[in-house]
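Engineer: predicted coordinates and the sequence they were generated for:
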Amino acid sequence: MNKPEILAPAGNLEKLKTAIDFGADAVYLGGSKLNLRALADNFDNETLIEGLKYAHDRDRKVYVTLNVFPHNEDLDGLEDYLRELYEMGVDALIVSDPGIISAAREVVPDLELHLSTQANNVNWKSGLFWHKIGVKRIVLARELSLEEIKEIRQKLPQTCEIEAFVHGAMCMSYSGRCLLSNYMTGRDSNRGLCAQPCRYKYYIVEEKRPGEYFPVNEDERGTYILNSKDMCMIEHIPELVEAGIQSFKIEGRMKSSYYVASVVKAYREALDSYLENPKEYKFKQEWLEYLMKPSHREYSTGFYFGDKNIQNYESSAYVRDYDIVGIVKKYDKDTFTALIEQRNRVFEGEKVEILRASSDSFEVTLKDMKDKNGNKIDAARSAQMIFTAVTDIELKEKDILIKAKEK
């Protein structure tokens, strides 16, 4: 049976570790150059080496993105950068531009190449072309249906892997090939600086009536005519596996560690459950609940089953029902005391939910809260402050504390 990997985003070192701790088989990240998330924390050489060690020590993989459409000046130092990544031991490069691919084949011929979704691969002939010039894996465009993906898998050789997005933000243009951001703000989406103007609210201005703004209505549902829903395929794991997709990709290098933990946990548990016993597999509602709590837009299944109902014309706002309030750094079993790093405000006596990689979620009450100096506090209010709290149930290092968002 096809056993796909879970591929998670890693916007920084903490998110890399979170993704791996919660079950990702591989992570993808941006280095210091040529990646499409220029505004993410990204990895310098020092943190990348640390991340590679963390992943490889746990038999996981790290893919580095070089998927911009580079201008001439972007190519300065490319060969040296490719050699650096190879010598560090990255497992693959995610690439889209033929110039970068050509340079990689010349300079680091043994380094595995994955074709980015930015290359908009939507048919098997194109996939075969890229495979013949040295690409090991095709990251399919999001605009494909499940039936099209099945045909691509059937017609490509088994030596050519296919990867597809299964969760996260969608783009109103073909996999990011959009000029709106550059035109409206001067920030080039194809060089990692997208301002997401597709999420703006628009009005019509008639040429001869400047200053008169008319709302854009589509069947009276609203004005966010370019705003895509987020993709969520958690309820369709069997179809994805049977289609032959070899890597399930999660979008979100700009998202929080809580998002990464929740999404990876949901897809890890669902996939493992299906692979363990396909005939007896049943979808569990708790997997969807994991995905409903971190920040997200309204969900759809994207283009997998056709392109209906994938835009949200009413609002571009995120659904934010839960906040991460802390991460457990240490737990003393003798005193039932957790050492916690704060992420959002939390009060003594509050019930919080514990998100843990290896078990179902559960609730605890935070008691006897103190700051790092042992002084009694009624709340952890300062960003990333270290505090302690007593709990009735034993916690573990790396447990994530969440609570319903304050109304």
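Structural biologist: Perfect, I can see it now. Numbers count the residues shown, from 1 in each chain.

Engineer: contacts, neighbours, all on C-alpha from now
Structural biologist: Noted.

Engineer: buried stuff in the stretch of helix or strand Gly127 belongs to?
Structural biologist: Taking DSSP states H and E as the criterion, Gly127 maps to helix 124-132. Within helix 124-132, the residues that qualify as buried are Trp124, Gly127, Leu128, Trp130, His131, counting by 16 or more other Cα atoms under 10 Å.

Engineer: these into TSV, with extra columns for distance to Asn182?
Structural biologist: Putting those into TSV (distance: Cα to Cα, whole Å) gives the following:
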residue	distance to Asn182
Trp124	31
Gly127	29
Leu128	32
Trp130	28
His131	32
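
Engineer: for the helix or strand that contains His114, packing partners?
Structural biologist: Taking DSSP H and E as the definition, His114 sits inside strand 113-115. For strand 113-115, the packing partners by 3 or more Cα pairs under 8 Å, 6 or more residues apart in numbering; DSSP states H and E come out as strand 92-95, strand 137-139.

Engineer: presented hereafter is structure B, for comparison with structure A:
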Amino acid sequence: MKKIELLAPAGDLEKLKIAVDYGADAVYFGGEMFGLRSGAKNFTVEEIQEGVSYAHDRGKKVHMTVNIFAHNEDITELEQYLHRIKEISIDAFIVSDPGVMMAIRAVMPEAEIHLSTQANMTNYRTAEFWGKQGVKRIVLARELTFGEIKELREKLPEDMELESFIQGAMCISYSGRCLLSNFMIERDANRGECAHPCRWKYHLVEEQRPGEYFPVEEDERGTYILNSRDLCMIEHIPDLIQSGLASLKIEGRMKSIFYVATVVGAYRRAIDAYYADPEGYVFNPDWLNELKKVSHREFTTGFYYNQPTNKDQNYQTSAYTRDYTFVGLVKSYDHETGMAVVEQRNKMRLGDEIEVFGPFTDYFAQKIEILLDEENQPIEAAPHPQQIVKIRMKQPVAEKYMLRKQK
């Protein structure tokens, strides 16, 4: 049985390295232009080279998003950009626009092409069309059920791979093809600038009564009529693996390293547990609890089992649940003294109860009983961003372990 790929988001170079170290089989990222996440830091050409080398040295793959819907003024600049990166050994390009696909083929004839979810691929005839254009993998539209995915797998050539999202934000529009942001504030979602107006608060206003706001539901706060819950499929690993998918994709190139580490780590443990004993596999609730410790909305299984209903929307709020705060990243550890050098990411104090976790490990809890500054002087708190401190650890840790505390 070929093991399914766990594909993680990388909004910048630090996140790419964290995703690889915490167990991703592959990562996807965007360059400084032509991806659909202009709000992420994204990668310079030099960072692309470094990130690809870092992943390849560890046996992991790197996919690059070039999935905007290009306008005429984009084409020349796109072709120039492709020439700048053509010597970098990127494993695949994620593309939605046929013109962009042609441009990549012209510059890099042997490049592997993956069809972006933005292309709305929902049936095997369309998949056959894209296969004839040389597409190696289809990133499925989020609107497909398990039944439809299995039928696709049965009807398509074995060498055409299927990839699907399993975790992260859901779009109210069809596979992300949304014009709402463009219409309301002239930021084009299909060129990487979505303002997420689907998360805004809405009231009903009658034309002859300006200023009178009628709640769409019986709630004085208004209603978030377009606000979907977040996708979460960690409780359904056997169904995902048995569906014929080749890759399981986590959404979130604009999320933090804390988010990437936590989500990748939870899915890594769940997937590995299944392959270790498919017949005796039992879901561990701790994996879901881990996902609830990062910023998230309430969860849904999206379209996998049925058409979503009003239970898959959240009409009360678009706010995230944030029960835990990421407070520190371990830079080094001294086994003799048990002291860890930690880069502060949010304020922590002497006496705080924290949880500590790392790649391929369960977390452990402890109190901060010894807190020192860089000169080994005792301090009461670490309030400054990226302040370097030293903390006595109850158990051994290593570089890139993370500290969190409950709010």
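Structural biologist: Nice, thanks for sending it over. All of these numbers come straight from a predicted model, not from anything done at the bench.

Engineer: if we can go back for a sec, including distance to Ala119 of the first structure and mean neighbour count, could the helices and strands packed on strand 113-115 of the first structure go into JSON lines?
Structural biologist: Putting those into JSON lines (distance: least, Cα to Cα, whole Å; neighbours: other Cα atoms under 10 Å) gives the following:
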{"stretch": "strand 92-95", "distance to Ala119 of the first structure": "8", "mean neighbour count": "26"}
{"stretch": "strand 137-139", "distance to Ala119 of the first structure": "9", "mean neighbour count": "26"}
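
Engineer: could you dump the ones you listed to a markdown table with distance to Tyr299 of the first structure?
Structural biologist: A markdown table is the format used below for these (distance: least, Cα to Cα, whole Å):
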| stretch | distance to Tyr299 of the first structure |
| --- | --- |
| strand 92-95 | 27 |
| strand 137-139 | 22 |
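
Engineer: out of those strands, which comes closest to Gly77 of the first structure?
Structural biologist: strand 92-95 (16.3 Å; Cα to Cα).

Engineer: average gap between the closest one and the second structure?
Structural biologist: Compared with the second structure after fitting, strand 92-95 of the first structure deviates on average by 0.4 Å (mean Cα distance after the TM-score superposition for the first structure).

Engineer: which strand runs longest in the second structure?
Structural biologist: strand 324-334 (DSSP state E).

Engineer: what about Leu82 of the second structure, which SS state?
Structural biologist: Secondary structure, DSSP: H, G, I helix; E, B strand; the rest coil: Leu82 of the second structure is helix.

Engineer: didn't it look like it was pressed against Val107?
Structural biologist: Yes - using Cα atoms under 8 Å, Leu82 of the second structure is in contact with Val107, at 6.8 Å.

Engineer: can you give me the helices for the first structure?
Structural biologist: 13-21, 45-57, 78-88, 98-107, 124-132, 146-155, 180-185, 237-242, 257-276, 285-292 (DSSP state H).

Engineer: can you list the neighbours in contact with the second one?
Structural biologist: Identification of contacts with helix 45-57 of the first structure by Cα atoms under 8 Å, 6 or more residues apart in numbering yields Leu13, Leu16, Lys17, Ile20, Ala26, Gly31, Ser32, Lys61, Val62, Met88, Gly89, Val90.

Engineer: apply 10 Å and report the result again.
Structural biologist: For helix 45-57 of the first structure, contacts defined as Cα atoms under 10 Å, 6 or more residues apart in numbering pick out 10, 12-17, 19-21, 24-27, 29-32, 42-43, 58-64, 84-85, 88-91.

Engineer: that helix vs the second structure, average distance?
Structural biologist: Helix 45-57 of the first structure sits 1.0 Å off on average (mean Cα distance after the TM-score superposition for the first structure).

Engineer: check the offset of that helix from the chain's centre.
Structural biologist: 19 Å (Cα atoms, centre = their mean, to the nearest Å).

Engineer: what's the angle from that helix to helix 78-88?
Structural biologist: 40 degrees (axes from the mean of the first three to the mean of the last three Cα atoms, to 10 degrees).

Engineer: what are the buried residues along helix 45-57 of the first structure?
Structural biologist: For helix 45-57 of the first structure, by 16+ other Cα under 10 Å, it's Leu48, Ile49, Gly51, Leu52, Lys53, Tyr54, Ala55, His56.

Engineer: do you know how far the second one is from Tyr63 of the first structure?
Structural biologist: By that I understand Ile49 of the first structure. Separation of Ile49 of the first structure from Tyr63 of the first structure (Cα to Cα, to the nearest Å) stands at 13 Å.

Engineer: hey, what's in contact with both of these two?
Structural biologist: Val90.

Engineer: thinking again about what came up before, dump the helices of the first structure to CSV, plus distance to Tyr318 of the first structure.
Structural biologist: CSV is the format used below for the helices of the first structure (distance: least, Cα to Cα, whole Å):
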stretch, distance to Tyr318 of the first structure
helix 13-21, 21
helix 45-57, 30
helix 78-88, 36
helix 98-107, 36
helix 124-132, 35
helix 146-155, 27
helix 180-185, 20
helix 237-242, 25
helix 257-276, 13
helix 285-292, 11
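
Engineer: from the buried residues of helix 45-57 of the first structure, which is closest to Ser295 of the first structure?
Structural biologist: Gly51 (25.3 Å).

Engineer: just tell me what that closest one corresponds to in the second structure.
Structural biologist: Mapped onto the second structure by TM-score structural alignment, Gly51 of the first structure lines up with Gly51.

Engineer: measure its match to Ile185 of the second structure for me?
Structural biologist: Per Cα to Cα, Gly51 of the second structure is found 34 Å from Ile185 of the second structure.

Engineer: tell me how many other residues crowd the aligned partner of Tyr28 of the first structure in the second structure.
Structural biologist: Under the alignment (TM-score structural alignment), Tyr28 of the first structure pairs with Tyr28 of the second structure. Neighbour count of Tyr28 of the second structure, defined by other Cα atoms under 10 Å: 23.

Engineer: let me see the contact set for Tyr28 of the second structure.
Structural biologist: Contacts of Tyr28 of the second structure by Cα under 10 Å, 6+ apart are 7-11, 16, 61-65, 91-94, 249-251, 253.

Engineer: filter those down to the buried ones.
Structural biologist: If you count burial by 16+ other Cα under 10 Å, the buried members of the contacts of Tyr28 of the second structure come out as 7-11, 16, 61-65, 91-94, 249-251, 253.

Engineer: identify the residue of the second structure aligned to Glu14 of the first structure.
Structural biologist: By TM-score structural alignment, Glu14 of the first structure lines up with Glu14.

Engineer: what is the neighbour count of Arg105 of the first structure?
Structural biologist: Count around Arg105 of the first structure with other Cα under 10 Å applied: 17.
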